[in-house]
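>>> Return atomic coordinates for the entry below.
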Amino acid sequence: MVKKAQSSRGGASKGAAKESSKKGKSSNNGAPGSKARAQPAEAIENHLVSADTQLELRTQQLLLDLFARTFSKELADSNLDATLQIIKGALYSRDFEAAFSTESHLASYACRWSPTRSLCYASIIEGLRSHLGDFNLGVPEELGDAAEGENSRCPSRPLRMLSIGGGAAELAAFSTLLMHKSMGSTEIVLVDSGPWASVVGRLYDTLTTCTARQISKYTKHPDDVDARPVVAADSMPLTFSQVDVLSIDKAQLAQLVGDRPLLITILFTLNELYTSGGIGKTTTFLLNLSSSVPIGTLLLVVDSPGSYSETGVGAQARKYPMQWLLHHTLSKSLEDIWERIETSESTWFRLNDTLTYPIPLENMRYQLHLYRLVRSPDEKHTPE
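Predicted coordinates for the structure are as follows:
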C-alpha cells in the first residue's frame, strides 16, 4: 500500500497544491463539518464519463465516509490546518521531502486531497467498463460458444490494475469495481517511490473489515444491513511496491506488469515525472513500459490541464505540454503501437451538493488520455 513520497518519481505531489489553488464555482470555504460542494462530472470528449456512467451518489458518499472513518484521528486534530499549510507550502516549492517527511504529513495529505481524487477517479473508472470488458474476464476467450454449460464454471481471471504513483485515492476508486455484482476479483498493484504503505494499509483495512453501515452513518439503504465487509480481502488482493519507476529496467517493469492485458493508470503523476526526472528518463520509462505490456493493455493518463502540465527544456526553458510529449512518445516514437481511444484536454469534476465530509473539499479539473496497445513493438509496421 502506498501514496506520494519525498521524490516525485512515481508521483509525489499529485498536484495537490495546484488543485487547492483552483477552486470550482461550488467550492466550499465553510467550517469543518459542512457539506462538500459540487456536482457530478461533466461529460468529456468521446463520452468516457457521461450522465449514464456517473458513479451513483450513494457510492460516492460511502467513499467519503471511508476516508472520514480511516483518518478520523487526523481530521479531529486541532493542528490539521497548520499541517496542511506546511504541506501546501512545500508542494508549491516542489520540496517533496519536506512535504512528506513524516507519517503525520502522509495521513494529513490523504485525508485532505485524496477524497475528491477518489471520487473523480472512480467516476472515470466507471466510464471504462465497456473497455474493461475487452479483457475477457471470466470464461477464457478460446472456449468461445462452447464455454457454456460445464465449462462456464471455470474460475474467472481477476482484472489486474497497475497504478504508477498510486495510493489512497486510487485504492478507494478501484474498490468501487468490487461493489458491483457483475465484477469478479480485482488485483491491485500500487507503485510509488515513497513509504506510504501504512497510510494505504489503514484504508485497505477499513475497506476489507468494515460493513457499509459501520463506515457510513449517512447511507440509508437496505443493503447496508449486510454483515459482510464492503470489499472482501480475497477478491481484492493488494500489492505495494516502493520503487522509483525511472530507475528500474525492462525486466523489473515486466515483472510488475505480468503476462496478460491489464489496466495501467498514471494519475496526476506523469507531469511530476517529466518535471523532476526529466524528459529523457521519463521517455525511456514510457518506451520500456510499452515493450513490457501485453497487447490489449489499456493505459489511462490523468493530470492537471493546460499550463499546469508543461515541462521546460534547455537553456531557453522552452515549454512542452505533457500531453504532446506523451502522444509523441506513444505514437510517433513507437510507430503507432498505441491507439488513443479517448482524450479530453480539460474536464471539471464537481462534487454534488448533497455529499458531506468533515472538512471542506474543492472541485477539480483534469485532462485525460486513454490508450490501448494494439500491437507489439517488435512487429513490422507497414504504413497504409
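>>> use CA for all of it now, contacts and neighbours both
OK.
>>> For the closest residue to Gly258 other than its chain neighbours, give me its contacts.
Sequence neighbours aside, Val293 is the residue nearest to Gly258 in space, at 7.6 Å (criterion: Cα to Cα, 6 or more residues apart in numbering). By Cα atoms under 8 Å, 6 or more residues apart in numbering, the contact set of Val293 is 254, 257-261.
>>> Kindly tell me how buried Ala168 is, as a neighbour count.
Ala168: 30 surrounding residues under other Cα atoms under 10 Å.
>>> quick one more, to check against the first:
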Amino acid sequence: MLALGYVCRSCLHGALRTGGSRLRGSGRRFVSAAVRQIQRPDRKSSSSSLAQYNKHLGLLRRKPGVAGEDLLQQTLKECTSIKRAGLQPDLSTYESLIAIFCKVGSVREGMKTLEEMLQFSIEPSVSIFDTLLRAAASQDMMNEYNQLLLLLQTNCQSKITPAIYQHIIQVMCQHGDYERALNTLHAAIDQGIIPTLATFVQVIRASIDNMEHKEAYALLLKAEKLVDLSEYPKIYLECLRSAADDLSHEATQSCWKQTVTVYQIEPDEGTCMKVLHVAGQNGDVELANAVIDYYVTNGFDVGEPHFAPLLQAYAKSGQIKSAFELLAFMREKGVPPLKETAVPIYHQIRNDPSAIDGAFRILEELHRDGKDVDVTALNIIIHACAKAGDVQKAMEVYHGARDIGVIPNRDTYNSVLDACIAAKQPYEAKVIIDDMHSAGVSPDVVTYGKMVVVECTRSDYENAFNYLSEMKRRRMANASMMSKDSVEAQIGALSLHSGDAANGATTTKDELSKETALHSKRGKTKSSNGATRARPSLELVKERIKCLGKNPEQSILNVIKLACYSTLSSPSYETTLQSIKAAFYQRDYLSIFSNPSNLPVYTAAYIPGRALCYYHIFKDEPNLRRLLAGQTRIFLPGSGSGSELIGISAAMLWASSPDQQISLHMQDIGEWDGVLQDLEKAARSSWNLQDQITCTFEQGDILEPTDQRKSEIQQAKMITFMFVLNELFKDKSRAIRLIQDVIKDMARGSYLLVVDSAGSFSHLQIGGKQYMVYFLLDALKELETVVSYDAKWYRFPDDLTYPVDLQNMRYFLRLYRKM
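Sure thing, here's the model as predicted:
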C-alpha cells in the first residue's frame, strides 16, 4: 500500500500547495455526494469496491466546472478511502489521478505519479501520456514535455496512435523544432502508422516555412498515397507557391495541375507570375500557355511581363517560329514587345550561324504564309549577327526587311550599327545612318553614340567629333558626357577586347584636343554645387579594365567568393541560410539583420545578383559613370551587405581618371563592419584598387534623424537608395519624413539614385489607392528627373558559375538631381 500512500500524502498534498481555482455551489455538492456514496459499507468484494471508487474518480475528472483546490480535496478523500479499504490502485485509478492533476494545472505532480507507476511495475497506458503531453504543451513546459516524450517512446512506442502523433508533431512545429517533427513523421510511417491529414499539412507547412521546398513536395507526394487530400485541397496551392519559389519545374507543373485543373482553386496573380517564370526557364510551353489561359479566363490584364516567359518557353524549347508569331500577336493585342522581350531568341541562335540563317528563313516563311512579321523579330536577328561580328549577314538581314513586310525602326538601325562597330566598318555605318535619315527615322543619342564609336576605328577622329557637334546642335541629353565617354571609355573597351589597339583605337592627347575646338572647355569642370567633375581617361580605362578579364561578371562573382570563402565552406552555412529563408518567409527582417551570425551568410547568398545588376547600372548609365570618374562622395543607406560596394568598385574601372576619388559612406542597421571589410579587401586585391576608393561604415537606423545623418546628406554628391526604400516605407510616416529631410538637406546639383523592384513590392497605399513608390519622388518640384526607367530587366549571362543560384532582376530606376 506504499504506492497509494505516496499518492495520497505526497502528490495530493503537494498539489494542494500549488493552489488553484476555488469551487462553489453545485461542484462542491457533487463531490460531497460522491464521497458519501463511496463510504457506503455494502461492498461485496475488493475488485468491485475499487471499480466503484474508480468510477467516482472518473466522474470527478470529467465533471464540468469542478477544478482547483476543492477538486484536489475531494480526490484526496477518495484516495484515503481506497487506502483504508486496503485496496491496491490499478491503471484506471492512476489514469484518473493524473487527469485530475493535469486538470488543475499541476503537470509535475502528474509526472511524479507516472514515475510511481513505473516504479511499481504498473504499465502506463498511452492515454496517460497523451493527457500529460497535452497539459505540458498547454503550459509551454517544454522540458517536461521532452521528458514525457522519452518515457512514451521507451514504454509505449508501439501503441502510439495517429492522433497522438498529430499532437506531438503539432507541438514540435509550433516551437520551431522542424527537424524533429520531420523525423518523427518519418518514424511513424516507418512503423506502419498512417499519419492524419492534419499531421501531413503541419509538416508540409513547416517545410515551406523553413524553405525546404523539395521536402515539402516529397511529403505532398507521400500524403497523396496515404490520406485523402481532397479534404484539404488548398495544400496544393501552398505547395505550388513553394515549388515556384524554388524554381522546381516538376513540382510546379504537378501542383498547378492539381490546384487549378483538378480542384479549381484560384491562385493569386503573384503566384501565377512565379509559375510563368518557372515555365519560361524550363521551356515548358504547355504550362506557360495554361497560366496565360487562366489569366484570360479570369479577366486579368495580360501584358509584356506575362508574355515574356511564354516567349522564353518557346525559345528554350526550340520553337523559334512560335516565338516570332507571339511577338506579332503581342503587337496586334496592343502589347508592344520590348527589345528585352526577344532576348531568349537571341540566346538560342547567337552561337550558331546556321541558326541565325534559319531564324531569318522562318520570317520569310511567315511572310509567305500571309502572317505579320514584327520588327522586334528582325531586330533580334540583326543583334545576333552584330554580336557574332558578322556585318555582312547583318546587312543582308537588314536589306531583306522590306521583302518580308517589315519597316525598320530606330532599334533596327542601331542594331546594324552594332555590327558595324564589331567589324570596324565606319563606311557601312555611314550608309546605315544615311538610310535612317532617308526613311525619316530620327537618330537618338544612342545612334550618335554608336557613330562616334565606329568612327573612332578610323585613324582620323574628325568624323567622330562631327557627330558630337551634331548631338550638341540638336541639344541632345548627355551630349557633353558622350564627347568624352564615347571617345575614351567605350573605345578603350573596343580596342582592348578586339586586341587591336593600333588599328585606329588609340587616342593621343593631340587627337583628343580636337574636341576642345568643337566643344568649349574640356577636362575638369565644376558642377553646380562646386564639386570637381572629371571624365574618364582612355589610357587608364584600357589599363584598369584588364583586371576584370574577358568576363567581368565572373570576375565580380569570384571577388565575392573570395571574400565569403570561409562562410561558404562553413559547416553551419546551410543551416543558417535555411533559418534566414524561414525568417524571410515570415517577413521577420529584424531577426535576420539583428543577428550578427546571419550577416556573412546573407551576403554570400544574396548579394551576387544585385552586385552584377548594380555594376551594369553604374557602368552603362553615362551620368553615373561620369560621377565615378571624379571626386565623388556617395552616401549609401541600407548598403551593409555589400552589393553597392562591389558593383561600384567594378564599375569604377570603366570610369578611371587621374582625378578619380570615390568615397563611399555606408550605413545600415546591422553589424556589417566585418563583412564589408572582407569585401573591400577582396575587391582591392583583385582589381588593384588603391587610393581611388575609400570606404566607411556606420551602424544605425537611417529613419532616425541624427546630426550624423544630416551631415552625410549635406556632404554627399550622390545619395543612393538601392532596394531599400520599399522596406523603409513599412514605417510610412518616418519614411516620408526621411525623404523630406533628404530633399531639404541635399546640396544643389547633387544626385539621388533610387533603384527597387518593378513589381508589386514597390506599391504604396495612399488614400485607398496603390501607387509605385517613385510616383512620390517624381512629384517633388525640388527634383529634376535625369534618368527614368519604370521597368528594366537585368538578366545574367548563362555561363556564370557561383555556389548559389543567381536570379534575374526586374527593377525601376530613377536618377534625380536637386534643382
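>>> that older thread, would you mind measuring from the equivalent of the residue nearest to Gly258 of the first structure over in the second structure to Leu363 of the second structure?
Using TM-score structural alignment, the partner of Val293 of the first structure in the second structure is Met746. Distance, Met746 of the second structure to Leu363 of the second structure, by Cα to Cα, to the nearest Å: 53 Å.
>>> what's the neighbour count on Ser304 of the first structure?
27.
>>> just Gly270 of the second structure next, same as before
So Gly270 of the second structure, with other Cα under 10 Å, has 12 neighbours.
>>> so it is in which element?
Here Gly270 of the second structure sits within helix 269-281, counting by DSSP states H and E.
>>> Now do the next helix or strand after that helix: distance to the chain's middle.
Once the chain leaves helix 269-281 of the second structure, the next helix or strand it forms, by DSSP H and E, is helix 285-297. From the chain centre to the centre of helix 285-297 of the second structure is a distance of 24 Å (Cα atoms, centre = their mean, to the nearest Å).
>>> For helix 285-297 of the second structure, buried residues please.
285, 287-292, 294-295 (16 or more other Cα atoms under 10 Å).
>>> which residues in the first structure does that helix align to?
Under the alignment (TM-score structural alignment), helix 285-297 of the second structure falls on nothing in the first structure.
>>> Relative to Thr343 of the first structure, which of the contacts of Val293 of the first structure is nearest.
Pro261 (20.8 Å; Cα to Cα).
>>> Farthest pair within the contacts of Val293 of the first structure?
Greatest spacing in these, by Cα to Cα: Ala254 and Pro261 (12.0 Å).
>>> Return the residues in contact with the counterpart of Ser193 of the first structure in the second structure.
Under the alignment (TM-score structural alignment), Ser193 of the first structure pairs with Ile669 of the second structure. Each residue near Ile669 of the second structure by Cα under 8 Å, 6+ apart is listed here: 593-594, 638, 640, 699-702.
>>> Apply 7 Å and report the result again.
699-701 (Cα atoms under 7 Å, 6 or more residues apart in numbering).
>>> Most neighbours of all those residues, which one?
Tallying neighbours with other Cα under 10 Å puts Gly700 at the head of the contacts of Ile669 of the second structure, with 17 neighbours.
>>> just so I have it, where are all the helices in the first structure?
16-21, 57-70, 72-75, 80-92, 96-99, 103-126, 129-132, 168-175, 197-209, 212-215, 250-257, 270-272, 279-290, 322-327 (DSSP state H).
>>> Which stretch among the ones you listed is buried most, on average?
Of all the helices of the first structure, helix 270-272 carries the top mean neighbour count, a mean of 28, counting by mean count of other Cα atoms under 10 Å.
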